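Colleague: predicted coordinates and the sequence they were generated for:
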Amino acid sequence: MSDAQKRVALFVTCLVDLQRPSVGFAAIKLLEQAGCRVEVPRAQTCCGQPAYNAGDRVTARELARGIITAFRGYDYIVVPSGSCAGMLRHHMPHLFDDDPNMRALADSVAERVHELVSFLTDVLGVTDTGATFNGSVTYHDGCSGLREMKIKQQPRDLLRAAGADVKEMAEPEICCGFGGTFCVKYPDISVRMVSDKTRDIVATGAETVLAGDLGCLMNIAGRLQREGHATKVRHVAEVLAGMTDEVPPIGEVR
């Protein structure tokens, strides 16, 4: 059985489910185009990252137990978010360091977790999604996607294959200031960080800013709007799936 024929479970993420379902549909479209059999386990919940980051290991462990049960048996678990993927792959297993049996089950799930764009390129060998995008974009490297899931060149290569004019920021790897609960705990610092990020984005002259994490994108979109900038904001999956005519940019209503 080839990789493209194996069972793929989509981990939707809370923000995609509640705020931007089009990202989930884009992910499914991209995976099915690549030949995957995609399923969306109904029992999935939050990845546990907010609780984990807040030090609430009890809640994080309970969520992890549910995830382990819901995603057992799949060949791959694909996530359209570098931060949620990083939580599941790198942090979730350590919630069970004191329980060898659960740790083994968590490791089994974690080793099958992949971020969406990385899965398409690094596992399935996709070099062109078939989408066409005639415009200029700049790409924000989300912290977890970059540092935990090693996502850097993959989205840029697929965007260029689609015809996008990729204009790099001066500092694309600098945090946008969202950081999950960080923006709530330290709002003043967060605002300064996202303001620096939007300044970098606007300086590129790109029409659209893209990223692979909806939290980052919502934070950036809100700041761009408050500052009066016209830069569009989208999840990279929507562009690579050719869905930009179907759904408005983040923060806009049609």
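Modeller: Arrived safely. Numbering: from 1, shown residues only.

Colleague: for the rest of this, base every contact and every neighbour count on C-alpha atoms.
Modeller: Noted.

Colleague: pretty sure residue 28 is touching residue 38, no?
Modeller: Yes - look at residue 28 against residue 38 with CA atoms under 8 Å: they come within range, at 6.8 Å.

Colleague: more neighbours, these two?
Modeller: residue 28 (26 against 21; other CA atoms under 10 Å).

Colleague: one step back: overlap in contacts, residue 28 and residue 38.
Modeller: Contact criterion CA atoms under 8 Å, 6 or more residues apart in numbering; residues shared by residue 28 and residue 38: residue 10.

Colleague: tell me which stretches of the stretch 51-200 of the chain form strands.
Modeller: Under the criterion DSSP state E, counting those that start in this stretch, strands of the stretch 51-200 of the chain are mapped to 76-79, 113-115, 136-139, 165-166.

Colleague: take the one below as the second:
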Amino acid sequence: MNVQLFVPCFVDQLFPETAFNMVKVLEKLGCKVSYNPDQTCCGQPAFNAGYQDECRAVASKFLKDFQSYDYIVAPSGSCTGFVRNYYGKLFDNSAMHNEVKQLKKNMFEFTEFLVQVLNAPDTGATLEGTATYHDACGALRECGIKEGPRKLLSKVKGLKLNEMDDCETCCGFGGTFAVKYEPISVGMGEQKVLNAIETGADYLVSTDLSCLMHLDGYIRKHQKEIKIMHIADVLASGW
């Protein structure tokens, strides 16, 4: 099975090891993985800030970079959800309508691809400790991803999964929201971290590193005893 990687901005610039771990898992499960080095952003930051024309320019490049019938897999529910749910509006009534339609069919978030396409809930990972899972808004609300990540985590040997209170509540990042409304964003992040700590978890896991980066800022500043991990890093552990 041929798979193209889309590596979001946060992962590319700040957490590249997660992209490598995603490749590691996909190749172990029999996928032929390729990466187009010309790829850039999906355009979501510009769109959320109100710059639709600039976003359309970036999205046009995305469509060009991923002109293929291969599956496109990304370690981000946020980016995946944006492409699926908003590209149709950006290119409505345009010559790129068919390309967008095909792209939306091919685009998958990483855990969604493992569970729904590969039907491979067990990657053979081993990680000793306790984890709690944060439902990132992009994954949960834009892509409908809920049970898949939990199914994958339940198969990790040595790992216990404890649910936190308000696991579906936003962490407070929200891209530019964290900049424009810093006190609210920090308060939401604090509550999320405290809820995670109350479970006794060693690891705070999610599908989206944007959320995890935000939460890790609070964790580091207040020296809390919990570690963030993208689910791809968990699923590549121990082998």
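Modeller: Cool, got the structure. Note that the coordinates shown come from a computational prediction; the quantities given were computed from them, not determined experimentally.

Colleague: ok, and for stretch 178-189 of structure 1, which residues are buried?
Modeller: If you call a residue buried by 16 or more other CA atoms under 10 Å, then stretch 178-189 of structure 1 has these buried ones: 178-179, 183.

Colleague: cross the residues you listed against helices and list the overlap.
Modeller: Counting by DSSP state H, the part of the buried residues of stretch 178-189 of structure 1 found in helices is residue 183.

Colleague: how about residue 191 of structure 2, what's its partner in structure 1?
Modeller: In structure 1, residue 191 of structure 2 lines up with residue 196, judged by TM-score structural alignment.

Colleague: whoops, residue 32 of structure 2 was the one
Modeller: Aligned partner of residue 32 of structure 2 by TM-score structural alignment: residue 37.

Colleague: which of the buried residues of stretch 178-189 of structure 1 sits closest to residue 57 of structure 1?
Modeller: Of all the buried residues of stretch 178-189 of structure 1, residue 57 of structure 1 sits closest to residue 179, with 18.3 Å by CA to CA.

Colleague: can you find the partner of that closest one in structure 2?
Modeller: Residue pairing (TM-score structural alignment): residue 179 of structure 1 is matched to residue 174 of structure 2.

Colleague: quick check: residue 11 of structure 2 touching residue 18?
Modeller: Yes - in this structure residue 11 of structure 2 lies within contact range of residue 18 using CA under 8 Å: 6.9 Å.

Colleague: looking at those two, which is more packed in?
Modeller: With neighbours defined as other CA under 10 Å, residue 11 of structure 2 and residue 18 compare such that residue 18 has more, 22 against 19.

Colleague: give the equivalent position in structure 1 for the more buried one.
Modeller: Under the alignment (TM-score structural alignment), residue 18 of structure 2 maps onto residue 23 of structure 1.

Colleague: now the element after the helix or strand hosting its match, going C-ward?
Modeller: Using DSSP states H and E, residue 23 of structure 1 sits within helix 21-33. Sequence order places strand 37-39 as the next helix or strand after helix 21-33 of structure 1, per DSSP H and E.

Colleague: what is that following strand packed up against?
Modeller: Helices and strands touching strand 37-39 of structure 1, as assessed by 3 or more CA pairs under 8 Å, 6 or more residues apart in numbering; DSSP states H and E, comprise strand 7-10, helix 21-33.

Colleague: if we go to 7 Å?
Modeller: With contacts taken as 3 or more CA pairs under 7 Å, 6 or more residues apart in numbering; DSSP states H and E, strand 37-39 of structure 1 sits against strand 7-10.

Colleague: contacts for the strand it packs on?
Modeller: Contact with strand 7-10 of structure 1 is made by 36-41, 74-79, as judged by CA atoms under 7 Å, 6 or more residues apart in numbering.

Colleague: mind redoing it with 8 Å?
Modeller: 28, 36-41, 71, 74-79.

Colleague: ok, of those, which one's closest to residue 12 of structure 1?
Modeller: Nearest member of those to residue 12 of structure 1, counting by CA to CA, is residue 79, at 6.5 Å.

Colleague: how about the nearest residue to residue 67 of structure 1, chain neighbours excluded?
Modeller: Once flanking residues are discounted, residue 67 of structure 1 sits nearest to residue 44: 6.0 Å by CA to CA, 6 or more residues apart in numbering.

Colleague: the one you found - how many residues pack around it?
Modeller: Residue 44 of structure 1: 20 neighbours (other CA under 10 Å).

Colleague: ok so, going back, redo the buried residues of stretch 178-189 of structure 1 as TSV? Include distance to residue 168 of structure 1.
Modeller: Output for the buried residues of stretch 178-189 of structure 1, formatted as TSV (distance: CA to CA, whole Å):
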residue	distance to residue 168 of structure 1
178	21
179	22
183	25
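
Colleague: and the helices in the stretch 51-200 of structure 1?
Modeller: 57-70, 82-86, 100-110, 116-118, 143-147, 153-161, 182-185, 187-204 (DSSP state H, counting those that start in this stretch).

Colleague: redo these as JSON lines? Include distance to residue 172 of structure 1.
Modeller: Listed next are the helices of the stretch 51-200 of structure 1 as JSON lines, based on distance: least, CA to CA, whole Å:
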{"stretch": "helix 57-70", "distance to residue 172 of structure 1": "31"}
{"stretch": "helix 82-86", "distance to residue 172 of structure 1": "15"}
{"stretch": "helix 100-110", "distance to residue 172 of structure 1": "28"}
{"stretch": "helix 116-118", "distance to residue 172 of structure 1": "17"}
{"stretch": "helix 143-147", "distance to residue 172 of structure 1": "10"}
{"stretch": "helix 153-161", "distance to residue 172 of structure 1": "12"}
{"stretch": "helix 182-185", "distance to residue 172 of structure 1": "19"}
{"stretch": "helix 187-204", "distance to residue 172 of structure 1": "8"}
